[in-house]
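1. Return atomic coordinates for the entry below.
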Amino acid sequence: MSVRRASGASRLLIGAVAVVLVAAAMGPGAGAPVTQAARIPCEHGGAPVTLDGAHLTIADVVAIGRGGACVDMPASAMQRVQQSFDVLLEAAREDKPIYGLTRGVGENKDKTVFPGGQITDEGRSLSEAFNANLLRVQATATGPPARVEIVRAAMAIRLNAMLVGHTGVRGVVVQGLVDFLNRGITPVVPTQGTVGEADIDLLAHVGLALMGEGDVSYRGRTVPAATALRDEGLRPVTPFGKDALSTFSSNAYSAAVAVFSTYDAGTVLARARQVFALSMEGLNGNVAPFLAEVQQVRAFPGQAAAAAAVRDELRGSFLYSVDPARALQDPLSYRTFSQVSGSAEDDLARLVNLLQTQLNSADDNPTVLIGAVPPPDAASQERAYYVDGNGVRGAVIPTANFEPLAWVLQLESLSAALAHVSSTATERILRLGTPEFTHLSRFLTANPSMIGYAAIQKIPADLSARNRRLAEGASLDVIPVAGDIEDTSTNAAAAATNLGDIADNTFAILAVELMHAAQAVDLRLRTNGALPLGRGTRPFFEAYRRVVPFLDADRNLSPDVARSVAFLQGPDDT
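-> As a prediction, the model looks like this:
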């Protein structure tokens, strides 16, 4: 994905798709008092986002990642963190074999880290050395560093999962993540080395930075983590217990990429409606396929919503007046817009719901259950995971909750749907440049001596082909690792990145369609200046023309494409 989004922090999702996305992503506030320990001065100012393990939204993640928003926590969330850690320590006292605590991880799960029973100074030293070394050896990611917004989002997502209370991490690690987010300290995290069964090798770089090792982005520069901690008066974390595993055994990085890709896909779909409506006027298209009576015959929710939005954009347009020159049936790329766009919107709504679950759940292995007691009929194997001593009850149970396939498959489904959106937009561009369909000049030239929009058609042709390849999916490309014990994967980060790239490409395709649509409308207005445009298309067209002027003579079109993309990615000022 491109780096275009860094300054778009306060941008709201637009159109009806935006309403669906934000409404599904928003939840009620936690309402709990905020612990003063979490109120660290925020260099970005503004109201902080309260994290409580239950109400984190897509909009919140975007605000923290892109907008630099700070975070705080209710006291009840930190209480759960401590209770979870207490259960973990009791398991160690009772000599339970706990993955990542008293035993190693991965293929080394059969190795003892420290003996059970009362934790001695020697046992603590062994645990601290194991945790520190585990972070060092797992921090093996490579490739270009992730954008700051992605790492900030990943830290916020991981922090919120810790606050659910199933992780067993210590409060000092939680506070360390809060400090990083609120002081503008962002670990440098390479982007290659995750197969989508927890982003272990990537997130370990966050753990390194908490220890004061590795590099961070700080005040616009890349500096050693130790330098940033010293300048902020912060102490490095000495990981202990299950701190290392709790820091990196998570899908927080992939989920962060997925959040931004989903957010951008929603914006693309909202903008696609506006561009399409203007494209209809450029074509002098037939509104029949979008009439409410027709839509009721086949009432798929997304399709009906897309058609209603098109009707709303075109309300009052000349397209509702009979024109003998208008085709009885337009090309399918026009007629099927509500079906194609609506299918993508249905996919988007499903993905938002799944990501909301991911953002407010713990995907740890093992999972810690506070206050749990075994069922009365529990077998001996079940009871082996429970603890009850020193005033602490609970359980530490191995899980596979790090498997993200539920939302990875939906990422791929939306990717395919968005590729269809971009493909039909590409076809509409080609039709707008053809007199047979528009009854306007070839390539929408303003005079016979011009070349017009001839060569520019290669942009959507190229990007649409790229989108088709990106939509082929990544989740089935599985290679067993870790001594064959990790013999399945999802490539979650790759799937999320693909969706983001498809969204970026679709912005560019829609930009070229917008250029064609506006040019065609201008040509029609030259013939009939009183031609009425739609209630939505008129202000959209006028706002666009303030950014990109009518093509009255051949010129370098690359700046027009760039300005058109920026217009679509920016706020809706219409």
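2. C-alpha from now on. contacts and neighbour counts both.
-> OK.
3. any chance you could map the strands in this structure?
-> 49-50, 71-72, 142-145, 185-187, 190-192, 215-218, 221-224, 367-370, 386-389, 392-397 (DSSP state E).
4. Tell me which of the ones you listed is the most buried.
-> Each of the strands of the chain was assessed for mean neighbour count using mean count of other CA atoms under 10 Å. The highest is strand 185-187, with a mean of 27.
5. Show residues contacting that strand.
-> 148, 151-152, 179-180, 205-206, 209, 214-219, 225, 228 (CA atoms under 8 Å, 6 or more residues apart in numbering).
6. again with stretch 350-359
-> Contacts of stretch 350-359 (CA under 8 Å, 6+ apart): 21, 24-25, 56-58, 157, 160-161, 255, 259, 262, 406-407, 410-411, 414.
7. Mind doing that once more with 6 Å?
-> For stretch 350-359, contacts defined as CA atoms under 6 Å, 6 or more residues apart in numbering pick out Trp407, Gln410.
8. Mind listing what's buried along that stretch?
-> Arg350, Leu351, Val352, Leu354, Leu355, Gln356, Thr357, Gln358, Leu359 (16 or more other CA atoms under 10 Å).
9. What's the local residue count around the nearest residue to Arg170 once chain neighbours are set aside?
-> Leaving aside its chain neighbours, Arg170 sits nearest to Phe85 (6.1 Å; criterion: CA to CA, 6 or more residues apart in numbering). For Phe85, the neighbour count with other CA atoms under 10 Å is 24.
10. now Ser475
-> Around Ser475 there are 21 residues (other CA under 10 Å).
11. and if you look at Ser449?
-> Using other CA under 10 Å: Ser449 sits among 9 other residues.
12. Would you do the same for the sequence below? I want to compare the two.
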Amino acid sequence: MQHAEAVRLDGRSLTRAQLIAVAYGAPVELDEAQLPAVARAAQFLAEQVGREEPIYGVSTGFGSNADRLLGAHRVRSGGGRDAMNPHESLHEELQYNLIVTHAVCVGDPFAAEVVRAMLCIRINTLMRGHSGIRVETLRALAAMLNAGIVPVVPQLGSVGASGDLAPLSHLAIVLLGGGEAFYKGERLAGADALSRAGLAPISLSYKEGLALNNGTAQMLACGVLALAKLEDLLDTADLAAAMTIDAFAGRLGAFAPEVHALRPHPGQVEVATNLRRLLDGSTLADIPYHLVPRYRPWLPDSWTQIAGAHPHVESLRFDIGWDWVPLSQRHGREKFYTRFRPFRGGKKHQPQDSYSLRCTPQVHGAVRDAVAQAARVFEIELNALTDNPIVFPDAQAEHVEQQVISAGHFHGMPLALAMSYVKAAIPVLASISERRLNKLLDPATSDGLPAFLIGNEDATESGYMIVQYTAAAIVNDLASRAHPASVYSIPTSANAEDHVSMGANEARHVLAMADDLGKVLGLELYTAAQALDLRRDMINAARELAAHVDAPGFAAKVFGGPLRAGDEHDAFLREVEGLRSELAAAPEFRPGRDVAVAHEAIRAHIPFLERDRALDREVATAVALVSRRVVLDAVRASRAI
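-> As a prediction, the model looks like this:
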């Protein structure tokens, strides 16, 4: 994205989309019209220091050292910063020490996109003009971002108040020539990264260290990036559900608009609408019960009686059949068998599907609402001031305490609670996906599909059996990580910071969990594509058979052999002819238009599973098709045509 349009930062109008653009490479520029306000706050602080006013973090220590005032002269001299920088003031040393002693995170570094998003957020909030940072320091921060320098920020170390102190210190320390950074793919000392990019380290003035490391940038960056993934995964989840519904020849009444108008939660209504659109054009959904055959294992003579007339049937990978309901078993059900023909095939005679299908709008929709709530919080936070103290240089006041106000905007609880909601929602979406996947594989619940979606004629094949194990393992792992971090406050800074949000951990968990949710959805799509092939081909094979044989031939094929004479013989043949003629007259059965596009996108990378083969690469491919949005983008593109 080297040629991406620059995102202008003014402290008031940054959007989630713009932040994502910067995270993945777009440069930033500072809004020149806002810089005088930035400079005015910095000048005000300098004036107050000249008057020897006590201001937290400027002329006092930090945290539990807030009651320690900086003197005019050093108490201790020689060694340390004094020896390296003999002309440095105590105020400058205070800010420098704040950064270098707070950069103590551990663990693997955050990905480059997270760090770039953190830098963008930090610059934007400092542009509000209430932090006391100098314009030249802000320009240096933007230059570092635009040069492609990515500070090394280990993932563990923030408690979410006073904001993300430690991670943000890892950002700022590189600006001072310390720490480490990635530059053009190489991990370097911070000073070397600056030098190679043609930049020089800076020194910090009044409150600048505090302005740089007080705030919620890590948790917000992780949260916004996670939501960008989750919003695509929500659409993918609807698509996976739609493909599974078609593979079940499911019922659409549960998604009708008049149904959801009676309980109009926004996410629920949106999902129901989406499912109707995804399944539009399906002739599998809402198919009459009696037209759906049941899978029977293929045998060498399964299709021999029509093979001569229809040679292609020899390639069929299944056999099909129905059971006839004798007259003696219809007592009390006569009205039902007036509407539906008296045959039991694959589809159960019940007016509703299982919860994992029927309640998709309610479950997916609730997750959408959780994500929408987090998005609302994040959009406020993107343009909020989150450091401390807050500088009001133009306020009319008798005392400086009324112009430099210590508050709590660094506290991450608004973000933490929003993300705890999302964190609890992620395994819910994964869980219902796994239940649909399992339903496709279990012959007791799959409505006539073969066990584990494989023929297994020789009892040697497992098909998709263990795919469900993997999905179950991921769901369990997601559930075990869903407990909110925000409910466990551990006081810090000698109890000066006696209640913290743990929002950084919350956001980090959500970002990682989003990737694992995508794996489960990929496995459902992988499985549903196999099931859809089988369901469609079985029904269409029955249709073609019906079009080319008479009622006795049809009966002999799908009801298991020659007919026996008896009282019910003629009635049986009449009803078989009704079934045969209805199938023969039916158009080719097909999934919804969007489902068909998604299925084609999967089949472009993963073939149908005829017989057992190694599935490891296919599973990895299925996961990648979701993470790279291949299937979702194919559907979106087809709608745009």
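13. So which of the strands of the first structure is nearest Leu557 of the first structure?
-> strand 142-145 (31.1 Å; CA to CA).
14. That closest one - contacts with which helices or strands?
-> strand 190-192 (3 or more CA pairs under 6 Å, 6 or more residues apart in numbering; DSSP states H and E).
15. The strand it packs on against the second structure, how far on average?
-> Average distance, strand 190-192 of the first structure versus aligned residues of the second structure after superposition (mean CA distance after the TM-score superposition for the first structure): 1.3 Å.
16. Can you state the residues of the second structure onto which that strand aligns?
-> Alignment note (TM-score structural alignment): strand 190-192 of the first structure is matched to residues 154-156 of the second structure.
17. Show me which residues of the lengthiest helix in the first structure are buried.
-> As assigned by DSSP state H, the longest helix anywhere in the first structure is helix 492-527. With burial defined by 16+ other CA under 10 Å, the residues of helix 492-527 of the first structure counted as buried are 492-524.
18. same question, stretch 621-634 of the second structure
-> Thr621, Ala622, Val623, Ala624, Leu625, Val626, Ser627, Arg629, Val631, Leu632, Asp633, Ala634.
19. Now for the second one: which residues touch it?
-> For Ala622 of the second structure, the contacting residues are Gly522, Tyr526, taking CA under 6 Å, 6+ apart as the criterion.
20. and the aligned partner of Thr222 of the first structure in the second structure, what does it touch?
-> Residue correspondence, TM-score structural alignment: Thr222 of the first structure in this structure matches Arg187 in the second structure. For Arg187 of the second structure, the contacting residues are Ala181, by CA under 6 Å, 6+ apart.
21. ok, back up a step: let me have the strands of the first structure in JSON lines, adding distance to Asn251 of the first structure as columns.
-> Below are the strands of the first structure laid out as JSON lines (distance: least, CA to CA, whole Å):
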{"stretch": "strand 49-50", "distance to Asn251 of the first structure": "21"}
{"stretch": "strand 71-72", "distance to Asn251 of the first structure": "20"}
{"stretch": "strand 142-145", "distance to Asn251 of the first structure": "17"}
{"stretch": "strand 185-187", "distance to Asn251 of the first structure": "17"}
{"stretch": "strand 190-192", "distance to Asn251 of the first structure": "13"}
{"stretch": "strand 215-218", "distance to Asn251 of the first structure": "21"}
{"stretch": "strand 221-224", "distance to Asn251 of the first structure": "25"}
{"stretch": "strand 367-370", "distance to Asn251 of the first structure": "15"}
{"stretch": "strand 386-389", "distance to Asn251 of the first structure": "26"}
{"stretch": "strand 392-397", "distance to Asn251 of the first structure": "19"}
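22. Please identify which of those strands is closest to Arg538 of the first structure.
-> Once these are compared by CA to CA, strand 49-50 is nearest, at 37.5 Å.
23. Not counting sequence-adjacent ones, nearest residue to the spatially most central residue of the first structure?
-> The residue lying closest to the centre of the first structure (CA atoms, centre = their mean) is Val259, at 1.6 Å. Sequence neighbours aside, Ile58 is the residue nearest to Val259 of the first structure in space, at 6.2 Å (criterion: CA to CA, 6+ apart).
24. Then Ala418 of the second structure?
-> Ala418 of the second structure sits nearest to Ala374 (CA to CA, 6+ apart), 5.0 Å away.
25. What's the match for the one you found in the first structure?
-> By TM-score structural alignment, Ala374 of the second structure lines up with Leu351.
26. what about Gly107 of the second structure, distance to Ala226 of the second structure?
-> 20 Å (CA to CA, to the nearest Å).
27. my bad, Ala66 of the second structure
-> In terms of CA to CA, Ala66 of the second structure sits 36 Å off from Ala226 of the second structure.
28. Of these two, which one has the most company?
-> Ala226 (23 against 15).
29. Hmm, Leu511 and the more buried one touching each other?
-> Yes: applying CA atoms under 6 Å as the test, Ala226 of the second structure and Leu511 come out as touching, 4.6 Å apart.
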